[in-house]
Structure formats: structure tokens, C-alpha cells
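Engineer: Can you look at this prediction? I've put the sequence above it.
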Amino acid sequence: MVFDRALVRRRRDRAAARVGRVAPVLEDCADRLLDRLDDTTRRFSRALEIGGRGVVAPRLRARGVPFVVSMDLSAAMLRAGGEGMAVAGDEEFLPFAPGAFDLIVASVSLHWVNDLPGALVQIRRALAPDGLFLASLPALGTLQPLRDALGQAEATLRGGISPRVSPFPELRDGAGLLQRAGFALPVADLENVSLAYRTALGLFGDLRAAGEANAVLAADRRTPPRALLPMAAAGLERGPAGIDPVLRLMVLTGWSPHESQQQPARPGSATHRLADALGTVERKTGEKAGH
């Protein structure tokens, strides 16, 4: 267990009243993710969006999806999201029947899940055959200057550091996670979203407004020193990256398996040699040129 899920829910409950403050960022992330729908001619009729904070469901409906269900760990966040069918639920225990949806979208919402491979398996089961899964979540490198500034400030004040920024997965793990969960045609790529702030305190405020405050179980739960945030803010503003962080979004795309999908060729079934296509000479392992 890495995250305190009850704390994640309370943080999102408190953020519900002010999540509109970060709507432009959430909307940008949602638009980038949903643009992937333009890459397929498939039309979807039953969609589930997970953790969209009020910005994903309207965009799905605007794209012609007639039935959209919104799910969030926080009931308060769902109420703040406005109209539409809503279900308060846990990503780690999806309350839906197998094959209930033909499209599932999770925009910047799966990075607080303790068992991400298990959650992906449940998402795949909730998809009908040939259903599409789209997700984005912060990747390694996101908020790294903030992580460094907080660590340096805490080391100065307390002589040690505590994890104050969530750990993020590496891009190279993305497609493997999808494949492990049973998705077909898995793809993982990266989108960089640049943000700009006048002060570090503005960044801190937006993280709280999005419900993204620290919920790592190993974090020091003592009241932090009063000087911690001002010292970290000063360090962040002096750093080479300044206070304009880059949100590195790992974008995952996978399909629920179906017999109509493109299948990999059987080993040994090729009818043309790679060496001929490349215009080179094929050699056995260990054989040197000229022999």
C-alpha cells in the first residue's frame, strides 16, 4: 500500500468547492486525451469516465456519446461536476458488470491507485469486446523541481526528508501494464503540458484545489515546520526550472480483445526475408563479414 485512500477521498471532498480554479488545466488534459478518439472510426454508445472532475463527461456527450456515467471516489466532487448519471465508487473496486461499457476514459485520475495493474484488469473486464480504454496520468519527472525544493527545505529544517510528492510511473512501464491487464493493441506515449505561475504559492494552491495534496502513507504526518513551505517556495523560485512546472502525461490506449482486431503474425510465418528488404546480407550469429 502506497497511498491512504481515505485521505485521498477527503482531499477530493474538500477540493470539490474550488475545483473550478483549475478547470482550464483539467480541460486541456481532457482535450488532449479525447483527441485520441479522432484516430478511430468506431462510434461509442456507452461510456464511463473516471475522476473527470466535471470536464470529461460534457466533452464525451458533445462528441455524440449518448450514455455517459461519471465515477469518482468523492461524492462531493461528483455533485460539483453538474448534470449526468454519477456513481461514487472506488477505482480499486469497480461496481460495474462485465462488458457494461464500450468506452472508458480516465483523465489524470489513476495515479492515486494502490494496485494499478489490478485496477486496469477491472477496467478491461468492464469493457465490452472491442471496447476502448483511454487514460492519462502523471509520469516520472512531473513536479520534480517541487519535489527537490521540498526535500531540501525539510532536510534543512528537520535533518531528514519525508515523501511530499506522489511517486509517478515511468513511461516505459505503460504499455507493459496494459498488456499485463489483458488489453489488446496497447500503446503508451507522452504529452507535455506546460504550466505558468507568478508565485510558488499559486502552484501550491492549485494542487490543493485539484485534490492533489499529498496522500502518501509514508509521509510524515506531524505538523510541518511553519517555515517549510516558504523555504521550499523560495528554493523553487530560485531553481533553474523556476516555478513553471511541466505536467508529463503518460497517455495509455488499449482495446478489449476481439476476434476482429489485427493479430500478430505467427512466428516463422514470414514470406520475405528482412535482409532482402534492407538490401543487406544475412549472417548467422557470430559470423564475421568476409567469411
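Structural biologist: Here it is on my side, so go on.
Engineer: CA only for contacts and neighbour counts going forward, please
Structural biologist: OK.
Engineer: List the buried residues of the helix or strand hosting Arg9.
Structural biologist: Using DSSP states H and E, Arg9 maps to helix 5-15. Using 16 or more other CA atoms under 10 Å as the test for burial, helix 5-15 gives Arg5, Val8, Arg9, Arg11, Arg12, Asp13, Arg14, Ala15.
Engineer: Columns distance to Arg79 on top of those, output as CSV?
Structural biologist: Formatted as CSV, the buried residues of helix 5-15 follow (distance: CA to CA, whole Å):
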residue, distance to Arg79
Arg5, 20
Val8, 17
Arg9, 14
Arg11, 15
Arg12, 12
Asp13, 10
Arg14, 12
Ala15, 12
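Engineer: Show me what secondary structure element comes after the helix or strand hosting Val187.
Structural biologist: Applying DSSP H and E as the criterion places Val187 in strand 184-194. The first helix or strand that comes after strand 184-194 along the chain, using DSSP H and E, is helix 200-209.
Engineer: helices or strands next to that next one in the packing?
Structural biologist: helix 5-15, helix 228-238 (3 or more CA pairs under 8 Å, 6 or more residues apart in numbering; DSSP states H and E).
Engineer: what angle sits between that helix and helix 228-238?
Structural biologist: Here helix 200-209 runs at 120 degrees with respect to helix 228-238, directions being taken by axes from the mean of the first three to the mean of the last three CA atoms, to 10 degrees.
Engineer: what does helix 200-209 rub up against?
Structural biologist: With contact meaning CA atoms under 8 Å, 6 or more residues apart in numbering, helix 200-209 is reached by 11, 15-16, 18-22, 197, 213, 233-234, 236-237, 243.
Engineer: Output the contacting helices and strands for the helix or strand following the helix holding Arg9.
Structural biologist: Sequence order places helix 23-34 as the next helix or strand after helix 5-15, per DSSP H and E. Packing contacts for helix 23-34, counted by 3+ CA pairs under 8 Å, 6+ apart, involve strand 101-107, strand 127-138.
Engineer: take a look at this one as well, against the first:
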Amino acid sequence: MPTPRTLPFEAEIEQILSSRKYRHLGIPAETVRDLLEKERASGASPKEALKNAKHKLHNLMAPYLGDPDYPAAEAALQAAFAQPDPQAVRQVCWDLMSAHASTRERLPHLDGLYPQLWAVTGQPRVISDLACALHPLGLPWMGLPADAHYHAYDIHQPRVALLNQFLRLSGRPPLAELRDILLQPPDELADVTFFLKEAHRFEQRERGCNRRMWTALNTRWLVVSLPASSLTGRHDLAEQQRKLVYSTIGELPWTVQELQIGPEIFFCIHTQP
């Protein structure tokens, strides 16, 4: 009988994904395989490739940004939706978003954020949210139609499960999905695609990958945001972030409108004139 063929890097992938740090996160194996393959292709030794892949995965998962207690979060959402006061849902979403640095920084500006974005893009009926983290919990502030579809993608399974519970309780289709968007960009036609505070981390994963991923998307508007300053607020990053976005777009016939809302620069990129 032929021996079953072993895929490349199976042992290394198992070592990483079964570690205490990652074993409960459901990270796609293909993400880790891609990191290892790229490192080996660059000439790294097996030992260096493993070390570098671990470092890049740490940057991708960004545990330093924080996370809620997911079982407690699911219970809190269930209890909030059982109450007649819609403010209860908003409060739980606010509390959960405050557990993650990316969404926490956005909270003081939440009431005015989406009206400013929709003034540029128009109010969307289909949203795609890439590497979404907890951003979909901002739905109560978005003012979307009841029949709007919200697709969300992340490589953190407990987060995806929480978002699908939230979408179901909100009366919307549970369209959050565990997916590595770089390896498998979404193909649904979206009115607006969010890619918030992630483009710089993707460049660290693979230089130049943003252009490949952005051009694969089927979206009318791509809303990319990047931090205008470092997490400590000590370093101004605005020009560095503009360089990243405009060099990624290059000669493509896309138009860009910039908005700075709080500590975040939003690049509203019209990809389908």
C-alpha cells in the first residue's frame, strides 16, 4: 500500500499550532505553511525559517492589542439582545471593542465615523471587512439597512464565532468566516470593503502583498485605514502611511479621498469609477 503523502512543513505547522499560545485560536494551517514556504524560498535555513515564521505569525495575530474573554463575551451579547432596550446591545459592543487597542482608539469618534465615511462612499448594502478583528461590533453605529449583508474575515476562530453569534442575534446572516484573505481574497461584490489598521502588518508579512490582494478584490470602494501615530502617540506616522498606500496603488486608475478621524487616517479608494 502506498504511504499517504505528507504535505510540506507538517511537523513545523503542528509544533506552532499546538503550542500553548495558539492551540485554542483555530489559525488556518495554510497561513503557517505560507509563512514557512516564503521563508524557505528566501533562502532561510529550516531553523531560521521556523523562527521567522513564528515572529511573523505573532505580528499577524497581534496578541499585544488585546482580546475579550470570548465565552464571557458571548454570554454578555446573549443577555443584551434579550433586553428590550437597544442601548444594552450598544453598551456590550462598546465594552467588547474597548478590549482591543485597534477598536478602543476608535470609540471616542464612533458616532461621527460612519456618517463621514458614507458621505464619501454612499451607504453600502454589502460590506466586506478584511482581517476584521472586532470592528463588526460597530454595526449598531453604522446605520445600515436591515437587509444589508456584512461579510467579515479573520484568522482567529473564537473571534469569528463571536461575530457570527452577534450577526445572528442582530437578525443578519452569519457571514463571518475563518479565512486568510491574502491566500484567498474574498470574491463577493461589495459596495465597501474595510481593511483597517492592517496594511502595514501585511507588508511585514510579505513585501508588496497589499497590491496583489487589493487588485483581487471585487469592490466599489476599498477603505484602508492606518494609524497616524504610534500606539504611544510619540511618533508621527502619517507620511509613512501615505507612502505605503500610494505606492501600493501606483499607476492604477483609482481615486483616493483621505479623512483623518482621531488618530486614524482613512483612505477611501474608489476602485470602480
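Structural biologist: That came through fine. Since this is a predicted model, take the numbers as computed values, not measurements.
Engineer: Summarise which helices and strands the helix holding Arg9 of the first structure is packed against.
Structural biologist: Packed against helix 5-15 of the first structure, as judged by 3+ CA pairs under 8 Å, 6+ apart, are the following elements: helix 75-80, helix 200-209.
Engineer: Sort out which residues of the shortest one are buried, please.
Structural biologist: Across helix 75-80 of the first structure, burial judged by 16+ other CA under 10 Å covers Ala75, Ala76, Met77, Leu78, Arg79, Ala80.
Engineer: Now it on the second structure. Mean distance?
Structural biologist: Following the fit onto the second structure, the mean deviation recorded for helix 75-80 of the first structure is 2.0 Å by mean CA distance after the TM-score superposition for the first structure.
Engineer: For the helix or strand that comes right after that helix, grab the matching residue range in the second structure.
Structural biologist: Helices and strands here follow DSSP H and E; after helix 75-80 of the first structure, the next one along the chain is strand 85-88. Aligned by TM-score structural alignment, strand 85-88 of the first structure falls on residues 175-178 of the second structure.
Engineer: Residues touching that stretch, excluding its own?
Structural biologist: With CA under 8 Å, 6+ apart as the test, stretch 175-178 of the second structure has contacts from 28, 149-157, 160-161, 163-164, 167.
Engineer: gap between that stretch and the chain center?
Structural biologist: Here the centre of stretch 175-178 of the second structure is set off from its chain's centre by 11 Å, with CA atoms, centre = their mean, to the nearest Å.
Engineer: related to what we said a few turns ago, I'd like to check the angle between the helix holding Arg9 of the first structure and helix 200-209, please.
Structural biologist: On the basis of the same axes, to 10 degrees, helix 5-15 of the first structure is oriented at 110 degrees to helix 200-209.
Engineer: Whichever residue in the second structure pairs up with Ser136 of the first structure: neighbour count?
Structural biologist: Ser136 of the first structure maps onto Ser225 in the second structure, with residues paired by TM-score structural alignment. For Ser225 of the second structure, the count of nearby residues is 24 (other CA atoms under 10 Å).
Engineer: cool, and the one 10 residues further on?
Structural biologist: Taking other CA under 10 Å as the criterion, the count of residues near His235 of the second structure is 10.
Engineer: From Gln240 of the second structure, how far out is the closest residue to it other than its chain neighbours?
Structural biologist: Leaving aside its sequence neighbours, His235 of the second structure sits nearest to Ser229 (CA to CA, 6 or more residues apart in numbering; 5.4 Å). The gap separating Ser229 of the second structure from Gln240 of the second structure is 10 Å, by CA to CA, to the nearest Å.
Engineer: try Glu14 of the second structure
Structural biologist: Counting by CA to CA, the gap from Glu14 of the second structure to Gln240 of the second structure is 37 Å.
Engineer: in stretch 207-225 of the second structure, what's buried?
Structural biologist: Buried residues in stretch 207-225 of the second structure (16+ other CA under 10 Å): Asn210, Arg211, Trp214, Leu217, Asn218, Thr219, Arg220, Trp221, Leu222, Val223, Val224, Ser225.
Engineer: And those residues, which two are furthest apart?
Structural biologist: Within these, Asn218 and Ser225 form the most distant pair, 18.5 Å apart (CA to CA).
Engineer: which residues touch the residue positioned nearest the centre of the second structure?
Structural biologist: Nearest to the geometric centre of the second structure sits Ala131, at 1.7 Å (CA atoms, centre = their mean). Applying CA under 8 Å, 6+ apart, we find Ala131 of the second structure in contact with Ala152, Tyr153, Asp154, Ile155, Ile181, Phe195, Leu196, Glu198.
Engineer: same deal with Ala188 of the first structure?
Structural biologist: Going by CA under 8 Å, 6+ apart, Ala188 of the first structure touches Leu171, Arg172, Gly174, Ala175, Met250, Val251, Leu252, Thr253.
Engineer: Next: Phe195 of the second structure.
Structural biologist: Listed by CA under 8 Å, 6+ apart, the contact partners of Phe195 of the second structure are Asp129, Leu130, Ala131, Cys132, Leu222, Val223, Val224, Ser225.
Engineer: Tell me where the stretch 151-291 of the first structure has strands.
Structural biologist: Applying DSSP state E, counting those that start in this stretch to the stretch 151-291 of the first structure gives strands spanning 184-194, 246-255.
Engineer: Excluding sequence neighbours, find me the nearest residue to Asn52 of the second structure.
Structural biologist: Per CA to CA, 6+ apart, closest to Asn52 of the second structure is Glu39, 7.2 Å.
Engineer: Double-check Arg201 of the second structure against Met61; I have them as touching.
Structural biologist: No: using CA atoms under 8 Å, Arg201 of the second structure makes no contact with Met61, being 9.9 Å away.
Engineer: What residues of stretch 45-55 of the first structure count as buried?
Structural biologist: Within stretch 45-55 of the first structure, judged by 16+ other CA under 10 Å, the buried ones are Arg46, Ala47, Leu48, Glu49, Ile50, Gly51, Gly52, Arg53, Gly54, Val55.
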